[in-house]
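Kindly generate the corresponding structure for this input.
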Amino acid sequence: MNEITAFNATGAQIQNADTMPHSIEAEQQLLGALLTNNDVYDRVAAIIGAQHFYDPVHARIFETAAARIAKNNLASPVTLKAFLEDDEGLKELGGPAYLVNLAGAAISSFAVRDYAQMIYDLAIRRELIALGHDIAGKAARMEVDSEPKDQIVEAEQQLYKLSEQGQTQTGFQSFLKAVTDAVNVANAAYQRDGGLSGISAGLTDMDKMLGGLHKSDLLILAGRPSMGKTSLATNIAFNVAKAYRRGTKPDGTQGAVEGGVVGFYSLEMSAEQLAARILSEASEIPSQQIRSGDMTEAEFRKFVDAAKQLESCPLFIDDTPALPISQLAARARRLKRTQGLDLLIIDYLQLVRGTGKSDNRVNEISEITMGLKAIAKELDIPVIALSQLSRQVESREDKRPQLSDLRESGSIEQDADVVMFVFREEYYAEREQPSEDRLEEMAAWQERMERLHGMAEVIIGKQRHGPIGTIKLSFEGKFTRFGNLVQPWQQSDDQEF
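Okay, the predicted model is just below:
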């Protein structure tokens, strides 16, 4: 066997053939089974490619055989001989006779998938070794334009790409399995007295309209500045984390049976500012008083008690600014692995960075929304991403937002399962106050302000699995809190805000 030497990106030798992880025997068994029975290819193609073979001659044999099979042609020692008889590496191994020996030595094709997985795992180990040496080599070189923090980001991106390779395709599944999954989802809703199949957002009318926050869904929550989109996202995060209860799920696994573990990427506000908002809601002390420290002793005691009650809430905040989508995904995976993860919130979408390969902002946003949808599907959780709206809303008579107001709207609208807009008419009405000498206009304005006070709307502009429409909520600005709005016919009920 010819000796193979591995090199890293800097050209330095890493290890020789004796120490790099590999199994020549597994490669020989897989190739032998493939050349004996071409049907084997369909069972291994989703796991490995030519690049995963350690011996370059084996890689070329697999590549040639795969190309023949893809065209519905026979790949056997006889047919491959014509393509590989001039291959110098194959000549060192005995020429075309080596192909015959491979086919003759194949014991059985039943274990071929195990061989493929073994070859793949060993290839990943070699790539990890090469990446480790590459990182060490770059860190050792003192270069002005190569900052350590940039090297960390680059290393994380390379590891992310490597982890992405490990996702084998699930391929087609039977309709029976799909139907069973659908019945399980419906059963979950039925067990909750016909309520929700997803996680409750803690807001009754929103839950009714959405059916809860569904796994693998990407929900976009958009609004103009000061509409309260961060407040609504914070309220939902708090409601889900507060309701968290762990137990045995219908499928027999352990996890959240109520509420859930929440991951919150706060790219605009610091973790401390976000926590202050949540504490304001929980303690019912205005956030302005918390910021200024203008509290009585009783209020401060109430504030501290609320903080103690929230200590056990499974709400995790990451306030790293300008996170690349690759790091965002990697950190979400890590949180799911270490603490569990049932809901992910990103505040906000336009502050996430792409991979930096595109100079076009629309293409970058498209890459980010596709990445967020991929996270939702891969981790099997709902992902809520906040988004800005364009200024064209302000120039219209009716300020209610619509889908075309989304900034870089094409990809956001396309990838999202649900698009929601937060709208508070009170905000705009406040800025239309007439002068005090115009008595009739002032009286009409005051009547309008009384009607709109403490009211907010969440407009469902798109919902892939349900109706669109408007949800009316209450809004308490001093606590930055959204709540269930008591309708006129519910006034006699003891409904909790």
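
Please make it C-alpha for all contacts and neighbour counts, starting now.
Fine.

How about the contacts made by V458?
M420, F421, V422, F423, T470, I471, K472, L473 (CA atoms under 8 Å, 6 or more residues apart in numbering).

Check for me that the last one belongs to a helix.
No. With DSSP: H, G, I helix; E, B strand; the rest coil as the criterion, L473 is located in strand rather than a helix.

Would you mind confirming that it makes contact with I459?
No. Between L473 and I459 there is no contact under CA atoms under 8 Å: 10.7 Å.

contacting residues around the helix or strand hosting G247?
Assigned by DSSP states H and E, G247 falls within strand 245-248. Here strand 245-248 makes contact (CA under 8 Å, 6+ apart) with Q254, G255, A256, V257, E258, G259, G260.

sorry, back to before: export the contacts of V458 to TSV and append columns for neighbour count and distance to K242.
Formatted as TSV, the contacts of V458 follow (neighbours: other CA atoms under 10 Å; distance: CA to CA, whole Å):
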residue	neighbour count	distance to K242
M420	27	23
F421	27	24
V422	23	23
F423	24	26
T470	17	26
I471	21	23
K472	18	23
L473	21	20
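
Quick check: of the residues you listed, which lies closest to D42?
Nearest to D42 among those: M420, at 43.0 Å, using CA to CA.

where does that closest one fall, helix, sheet strand or coil?
strand.

One more, please, to line up against the first structure:
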Amino acid sequence: MEKAIKNINAERIVVGILLNHPEWLIELNGLVKTEYFWMKGHKMLFYIIFNLLREGVDVIDTMSILARAEKIQKAVDIINENGGVEYIEELKSLSEDYKVDDMKMYAQDIATASFKRDSLAMQESIAKELVGNPDMTYSDVVMMLQEKQVELVNKYSTSGGLKFLDEVFDQVWGEVEANWNEKGYAGLPTKIELVNRFFTYLNGELIVLGARAKYGKSNWAINETHHLSVENNIPVGYFDTEMKTRTFLLRIVAVDSGVPASMILNGTYRNDIDMIMQVEASKARVRKAPILHKYDHNWDKAKITQSAKLLKLRHNLGLLIWDYIKVKEVGGNGTKEHNELGNWTIFLKDLAGDLDIPILTFAQLSPHERRLADSDKINRYASTIGYLIPKSQEEISRDFGAENGGTDMMWIEYNRNGGIMSDPAKGINLFYDRKTLRIDQAAYQVLDDVYQ
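Predicted coordinates for the structure are as follows:
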């Protein structure tokens, strides 16, 4: 490996500077990482300095470094193989006159050399995968290449250093202003105007909607995809665990056209010339919309992360829909499932923050209660929690019938970014046309005092 791309001089200088000024490490802010160093001795010294500083050690010198090395397997041997105490002192002497900007420049050289090594390693990995998987399709190869590229680029991305608020004020305030609209709320609007008084799809936020099994979760997602992407040309990524793309396409065309989904499924709409025209017009509209629907019953967090990063990088993803939070039952008291559901919520919230996009997801309601099943962590980490609830016949009658007052309602229980509803009987009335799968705001609302 002597021909490997490396910059030993840059490594010596950066480590030497940090031996003299370990507090300057914070100025790098991820520009260079332990794994970027080529020489094992430099890698070990950087690792020890980083951890001593993170733990709040006041004095970081040769003695404290050697003391910490004794607690790490083979660390002393690695340091001794690279010159030991004499080498550490040599590095300190070599770099004592360098400044912070010098350190940043040489750190960039280290990162560049590491990036080139990883790029070559990625090419070798791609070659092995192509040779070892002769049945890969064109699409498989494209996705594999894109994922590896995004993974490599993200590995070397940095936040650009620490800055005072004054230095980023105009940029960040511009981001705040970019969320404003003439209707008086921020973020991407939901389809239901009254819901926008409570939540919209804000970058970095996670919206969780609960519903009973087989009762409206996916159709809410399809209606929102249609509203944002077909009607407003906003890129939407829809990652699905249950619904294949042909079913999704059929349903979104039904929502757009107003033709019953069952008639599109069995083709009987073709007996009506008006319906034919409606469906053909909808097919053209949906075809042009920036929608990525991907079905996979084996989604995992790595797949979701890489696919979402790819969409954000290449298509400026506006909203990610994950349908939906669930784990397999493993028996016992359910503790493992509860924790896993909570971990998925944390993962999705972190992903929304990392990519600076809104994420909409769904969870099961408990069979006989208005609360999310199985995990208090969902409540703890979601930005907003709402429920999609079928109305009882008594509630439908109270609200002057299904056509006027709706068939279902949404109730907002928890909301980090807006108001909540104090009375579970006074949610937002929705009319859910189960033939065309359209969901609209009902004309009559039994308004809660909180949002009158």
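
contact partners of the helix or strand following the strand holding G247 of the first structure?
Next helix or strand after strand 245-248 of the first structure toward the C-terminus (DSSP H and E): strand 254-258. Applying CA under 8 Å, 6+ apart, the contact partners of strand 254-258 of the first structure are I199, A243, Y244, R245, R246, G247, T248, K249, G340, D342.

buried stuff in strand 254-258 of the first structure?
G255, A256, E258 (16 or more other CA atoms under 10 Å).

what's the next secondary structure element after it?
With secondary structure assigned by DSSP H and E, strand 254-258 of the first structure is succeeded by strand 262-266.

Now that next one on the second structure. Mean distance?
For strand 262-266 of the first structure, the mean deviation from the second structure after alignment is 1.1 Å (mean CA distance after the TM-score superposition for the first structure).

State the span of the second structure onto which the helix or strand just after that strand is aligned.
Per DSSP H and E, the first helix or strand lying C-terminal to strand 262-266 of the first structure is helix 271-283. Mapped onto the second structure using TM-score structural alignment, helix 271-283 of the first structure covers residues 245-257.

now the helices: where do they sit in the stretch 251-400 of the second structure?
Under the criterion DSSP state H, counting those that start in this stretch, helices of the stretch 251-400 of the second structure are mapped to 261-266, 273-288, 301-315, 335-355, 376-381, 393-398.

so which of those comes closest to L209 of the second structure?
helix 376-381 (10.5 Å).

what's the matching range in the first structure for that closest one?
Counting by TM-score structural alignment, helix 376-381 of the second structure lines up with residues 410-415 of the first structure.

re earlier: format the buried residues of strand 254-258 of the first structure as TSV; extra columns: distance to R113 of the first structure.
Converted to TSV, the buried residues of strand 254-258 of the first structure look like this (distance: CA to CA, whole Å):
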residue	distance to R113 of the first structure
G255	31
A256	34
E258	39
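
of those residues, closest to Y265 of the first structure?
Of those, the one sitting nearest to Y265 of the first structure (CA to CA) turns out to be A256, at 20.7 Å.

So what does that closest one match up with in the second structure?
So, by TM-score structural alignment, A256 of the first structure is left unmatched.

show me the contacts for the residue nearest to the spatial centre of the second structure.
Nearest to the geometric centre of the second structure sits L351, at 2.7 Å (CA atoms, centre = their mean). By CA under 8 Å, 6+ apart, L351 of the second structure lies in contact with G204, T305.

repeat that for 10 Å
Counting by CA atoms under 10 Å, 6 or more residues apart in numbering, L351 of the second structure makes contact with G204, E205, L206, K301, I304, T305, A308, K309, T345, I357, P358, I359.

Out of the residues you listed, grab the one that's most surrounded.
L206 (28 neighbours; other CA atoms under 10 Å).

how near is E340 of the second structure to D374 of the second structure?
E340 of the second structure sits 10 Å away from D374 of the second structure, going by CA to CA, to the nearest Å.

That'll do, ta.
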